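Student: here is a sequence with its predicted model. Questions after.
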Amino acid sequence: MHSLLIANRGEIARRVIRTARAQGIRTIAVFTEADRDALHVHEADLAVQVPGYLDIASIVAAATDNADPSSTGVHPGYGFLSENAAFARAVEEAGLVWVGPQPQVIDAMGRKDRARAIAEAAGVPVVPRGEDAATAEPDQEWGPVLVKAAAGGGGKGMRVVRRADELPAAMEAAAREAAKAFGDDTLLIEKYVERGRHIEVQVFGDTRGNVVHLFERDCSPQRRHQKVLEEAPAPTLTEAQRTLVTTSAVALARQVGYQGAGTVEFLLDAASGAAYFLEMNTRLQVEHPVTEEVVRVRGERLDLVALQLRIADGEPLGFTQDDVTVEGHAIEARVYAEDAWGGFLPQAGTATYVSWPGTRPVSARGSSRRGTSPVSARHEPRLGASGEGARVRVDHALASGQVVGTGFDPMLGKVIAVGTDREEARRTLVAALDDTVVLGLTTNTGFLRHLAASDAFRDAEVDTAWLDRTELARPDDTRARLAAGWAAQRAEAERYPSALRPDGWRDGGPAAPVVRHGVEVPSRDPHLPACVRLGRDRDEVVLEGERFVLEHPGADRDHAVAAGGDVLAPMPGTVLAVRVEVGQQVARGDVLGVLEAMKMELSLTAPFDGTVTEVAATPGAQVALGARLFEVVGAESTA
């Protein structure tokens, strides 16, 4: 393989480019207009613009027109076309080398219903079915059940149902979401495990029939079926459970003659200890770095992308199961552009300043930013507090000055912490998230830091539904206001001569307190590891990963505020549905419409009982953050 086209974007495109370059392989990136200045575009040897990341013909042409097809591979990354059998076939039909499993295997394992049948044939335990819930009487005892799309994954087209009368609406919503995401609205209904752990096994197969596992990962911390933290090895597995899931994963891969990288996912029932097959992902996973950081083959670390390229070239794995061991522990945190304290709503905007732990800040055009950072305050990395065996890895695609829109998945990067044991890895992750700074854009970094530092995660008590039933408290902003006040005090000390600066001094009495953002600024440095940007109308502070926006008294507000019965767009997105019309009577909580952004649906509901007096939303329309979509007038106002 002399050239490699990466049919993806973001951090996975950069990740594949890094390995290809290390192996002397020429890289070809594809990009859309929105990604013209993305990091992966600047890092590849050649970049080709395409209409979209789902445009199969254009992506294949980008490879065949710019390299010798017979020695050019196509790596799909994850997401987009990575599990699209039609894409894999188009690549092979063009004479290119497909870096992934066979198209027929993608077809077979890409559907949960087919994959379930194959798993049963391989002797792999599966989740009990729950179809009888669909015919249950409203007052009949049953459930809970999980309704999920048969044709895809990633939490899309998935709903938990606890009452029979809620099932029809859940199936309708799941089918609609599945049809849009996968072009297929077929659903499965299975038993829902209330307290479970999400365990997955990394497998590899070559063209010679060899299959091995690279042990397991635990991906239990999830919200809305989306993974938040992942780690390897799984901290709660018994040896019997580990043997069951790893041997089952290999048996399933052998059953379909699997080639390349794949992940077999299981649900471990905390109540019974039983493990059930969920699905197989026929691609590299987002969380593959934790496996790379702990798995050893004859004592050496593995590069999973390099192993993918080796298998695509027709080479054997080069090792056996007995050669594979685990050393240390790794935990990964997914950094998203989302408001974790506001319903995990996707966020958009410009990341004015970005600093990842252990890396030099980079601009959106790929050049390193040297010299003074555009912030005013202390930001002291704390990674040195970790043990000697600790290290941090960052896979990201966000740089200073980059615009984050709503057209793609909101994941910005991944922070991976490694330690000699789980506790060292956890403490290293907390410190690394403390050192992660994003200004201008709200991210979930503070939430991740809060979760990683929690007693529940420390004690490995976080199961798949823990975040759904547990409300973490939003960090208090007192220390952030103190950091902003101190930064402003320092800035004024540099701006004014010493005799004129406002320091609280007065003749004939004690010094008057200097108050900013509602707190008294101390006379000495509070030594807070905060990053502060002072502005005319507001100050921004990032402290322990959390971004605080502190308005100055009397400053104009440029963010949306809901007033009265106005229902505003909580995020930029697309109106999927309008459920009401002017004059219609509604009750508090009734769904007025549905908005979608970054692959997530959000129901807009009535704030109180009343009458719909305005409908400004139109299905299919793009709306901005804060756009007024509906107005509801209370019953007392219309009397």
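Tutor: It's in.
Student: make it CA atoms for all contacts and neighbour counts henceforth
Tutor: Fine.
Student: give me the contacts around the strand or helix carrying residue 468.
Tutor: Element membership for residue 468 (DSSP states H and E) is helix 466-469. Under the contact criterion C-alpha atoms under 8 Å, 6 or more residues apart in numbering, helix 466-469 has outside partners 221-224.
Student: among the residues you listed, who's most crowded?
Tutor: Top of these by neighbour number is residue 221, holding 26 neighbours under the definition other C-alpha atoms under 10 Å.
Student: ok, that residue - contacts?
Tutor: By C-alpha under 8 Å, 6+ apart, the neighbours of residue 221 are 227-230, 462-467.
Student: out of those, which sit inside helices?
Tutor: Cross-referencing the contacts of residue 221 against helices under DSSP state H gives 466-467.
Student: closest to residue 121 among the contacts of residue 221?
Tutor: Checking these against residue 121 with C-alpha to C-alpha, the nearest one is residue 464 at 27.3 Å.
Student: now do the nearest residue to that closest one once chain neighbours are set aside against residue 196, distance only.
Tutor: Among residues not flanking residue 464 along the chain, residue 220 sits closest, at 4.6 Å (C-alpha to C-alpha, 6 or more residues apart in numbering). In this view, residue 220 and residue 196 are 8 Å apart by C-alpha to C-alpha, to the nearest Å.
Student: structure B:
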Amino acid sequence: MASSGGLLFVLNRYSKIRPTRSWMGLVSRDYTSPWREQESDGQNRYFDKILVANRAEIACRVMRTAHRLGIETVAVYSEADKNSMHVAMAKEAHCIGSAPSSDSYLRMDRIIDVAKKTGSQAIHPGYGFLSENKNFAALCKDEGIEFIGPSPSAIEKMGVKRVSKEIMSTSSVPVVPGYFGKDQSNENLQLEADKIGYPVLIKADLGGGGKGMRIVNEREEFNMMLEACRSEALKSFNDDKVLLEKYLSKPRHVEVQVIGDKHGNILHLFERDCSVQRRHQKIIEEAPGPNISQSTRESIWSAAVRAAKAVDYVGAGTVEFIVDTQDETFYFMEMNTRLQVEHPITELITGTDLVELQLRVAAGHPLPLSQSDITCTGHAFEARIYAENPSESFSPSPGLLRHLATPSSSETVRIDTGVRQGDEVTAYYDPMIAKLVVWGPTRTLALNKLVQSLHNYQIVGVHSNLSFLTSLASHQSFIDADVHTGFIEQHRESLFPSNKGLSPRQQKLGILIMLALERYNNTRNLSLDPFNSTDGGRVNTMHHRKVSLKGKDEIFTGSVEYIGSDDFNISMDNSQWIPCSGQVRQKAGGLVFNGFIDNEKASADVVTTENTIHCFTNDGNSFSVEFPMPEYYNKSSSGDVGGVKSPPYSTRVNKVLVNVGDNVKKGQLLLTVEGMKMETNILSPIDGVVTEVLYNVEDVVAANSKVVEIIND
């Protein structure tokens, strides 16, 4: 794993930004916060103990700052998270239920019981789960426990989207055209959508994080999309009310970080651009937003502060806007009444610790700085690293992290994570592995640092989006800051190239590394039996052999001529012989290959699992090769022809809409399933008759399982 060095900039009302070794709670022992220097009289103490009502990355991030401030932390965990990183970090940890979040991280009563039992004075909700639940905030207040966040009233006003838009309209904050009324009948919503004009965006009234949101491009899709949106909203937020908005096809997503205290002070910490998204969820964020005029920036900052003041906001929050790419007209979208996933990029450009500010204002202290104290320095990017398969519509990829190596943390590279090598990414929660955050004095230098750091990230055991993130960050339009929420769709062909095979050089390198691994394993074999050697040695003759490996979706074969123990000639497809050489050696944390292909240097970190060799090159073109297995080895009785399969991850059945004997049309909705925080519609691939329905509502379905059998008419 990476080292934990970095840089923390600390602000107070008496000083400008000053650097202190390491960031986010990883400071040296002799460090004392200048905010605390003002508190020596004991009247401005933080809390002694807090409970963190969350898991994984955000729980670990909150705990780091708390520990730096001398605050004890209490973790809560589900049975699936017993051995997780956030449990190990906390001084105390208590199980609050089984794996489903509905029986653990959403159980307000159990969390409050743990807080009372442990003497926790406050609860930090992180993001997601109960972080924007007004009832939980109110329950904390009733129990005499400080909720580290805004008031129940502010959460309610900003959480109910129709109410928030009414408040924004009266506060001179522009809102996007749409329908925010109380008549929720299907007929009225259809009528209002027709009035707005398509495309229309249906959004859960209490929604957030991309859940409970559907784009309707044509009138004929409206009812199906409305039903899907309501169902997902009910599951996620226990409320199926929706609102409608005019969908802008190429807007930018620009948001402003704000923070307020209990003394009426509200500040902004500049803007972030979060336009590049998949499934309405952010992938790469940056701060400040590029290619925005100064006048528009200042107008957006002012609108965000007015929005927060309109609800007497306390704590860290984010006011989100959509910005027209043509004329920079902007509209209020929503306010997230919590700490955002992407808050680290704001911390890096402003030199603040937002979690410390949250703790400070929750304890009743005024903000220790004024608006003029906050300056923007440099540029920062955050890339969200997920266990998912971008080529399969970004479907989640739960599994064991068999190998995990990260770029080293430094003054310009920060890694926020909640998992370690050997941990499991489960199907019950969001599949985020880490947030890679980088800083540079300019956007160009910060982006270069991001690409370089992505090249140095290694994951084995689950599919990840590392290659996709690299392609995205290296795309010329992204380099030019020509970004909008439809970026991925617009550039789909270049981001998802149809040629998925390995390059000729990668094929040769794969074969060469395999040969070097054979030699490496042979040198470690203490047997002196010459017949046990795999180095190709022969007496008075040149040894030749053919090597077949599988790379991605193809099997390739190379001819190998042994010259010496580490030297070979390799020919692909009976082409000319190419001189190759190389060795695999042990290094700290694994194996490394160094060699030459046709007199050009070749190197890679090497990880082996079963029949697969994973090759991590420093140019970002990492790949894997495997030894082809006999056809009978992979044969399975599941997923017969004619069977409709579930997604490639564990799910639970929400609805079954067909019965045996039903006639169905191609594209007809058969059932809905939910997993990895997403609801998925399973549609019929053909016209036919249902001959078998294998699951009922609430049944758990394994990945890629047949759920319905259909035969042609």
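Tutor: Yes, it's here. These figures come from a predicted structure and were not determined experimentally.
Student: so what corresponds to the residue nearest to residue 464 of the first structure in the second structure?
Tutor: Aligning on TM-score structural alignment places residue 220 of the first structure opposite residue 275 in the second structure.
Student: check residue 336 of the first structure too.
Tutor: In the second structure, residue 336 of the first structure lands on residue 386 (TM-score structural alignment).
Student: wait, doesn't its match sit right on residue 467?
Tutor: No: Residue 386 of the second structure sits out of contact with residue 467 when judged by C-alpha atoms under 8 Å, with a separation of 11.2 Å.
Student: on that earlier part again, gap between the match of residue 336 of the first structure and residue 337 of the second structure?
Tutor: 24 Å.
Student: which of these two has more residues huddled nearby?
Tutor: Between residue 386 of the second structure and residue 337, counted using other C-alpha under 10 Å, residue 337 has the larger neighbour count: 28 against 24.
Student: pretty sure the more buried one sits against residue 317.
Tutor: Yes: here residue 337 of the second structure reaches residue 317: they are 4.8 Å apart, a contact under C-alpha under 8 Å.
Student: so which bits of the helix or strand hosting the match of residue 220 of the first structure are buried?
Tutor: Following DSSP H and E, one finds residue 275 of the second structure within strand 266-278. Residues of strand 266-278 of the second structure classed as buried: 266-278 (neighbour count, 16 or more other C-alpha atoms under 10 Å).
Student: do stretch 463-472 of the first structure as well
Tutor: Buried residues in stretch 463-472 of the first structure, counting neighbours by 16+ other C-alpha under 10 Å, are found at 463-467.
Student: with stretch 292-304 of the second structure instead?
Tutor: Neighbour counts over stretch 292-304 of the second structure (16+ other C-alpha under 10 Å) mark 297, 300-301, 303-304 as buried.
Student: which of these lies closest to residue 601 of the second structure?
Tutor: Closest approach to residue 601 of the second structure among those (C-alpha to C-alpha): residue 297, at 47.7 Å.
Student: which SS class is the closest one?
Tutor: helix (DSSP: H, G, I helix; E, B strand; the rest coil).
Student: what packs against the helix or strand encompassing residue 8 of the second structure?
Tutor: Per DSSP H and E: residue 8 of the second structure is located in strand 7-12. If you count contacts as 3 or more C-alpha pairs under 8 Å, 6 or more residues apart in numbering; DSSP states H and E, strand 7-12 of the second structure packs onto strand 15-21, helix 34-37.
Student: I am finished for the moment; much appreciated.
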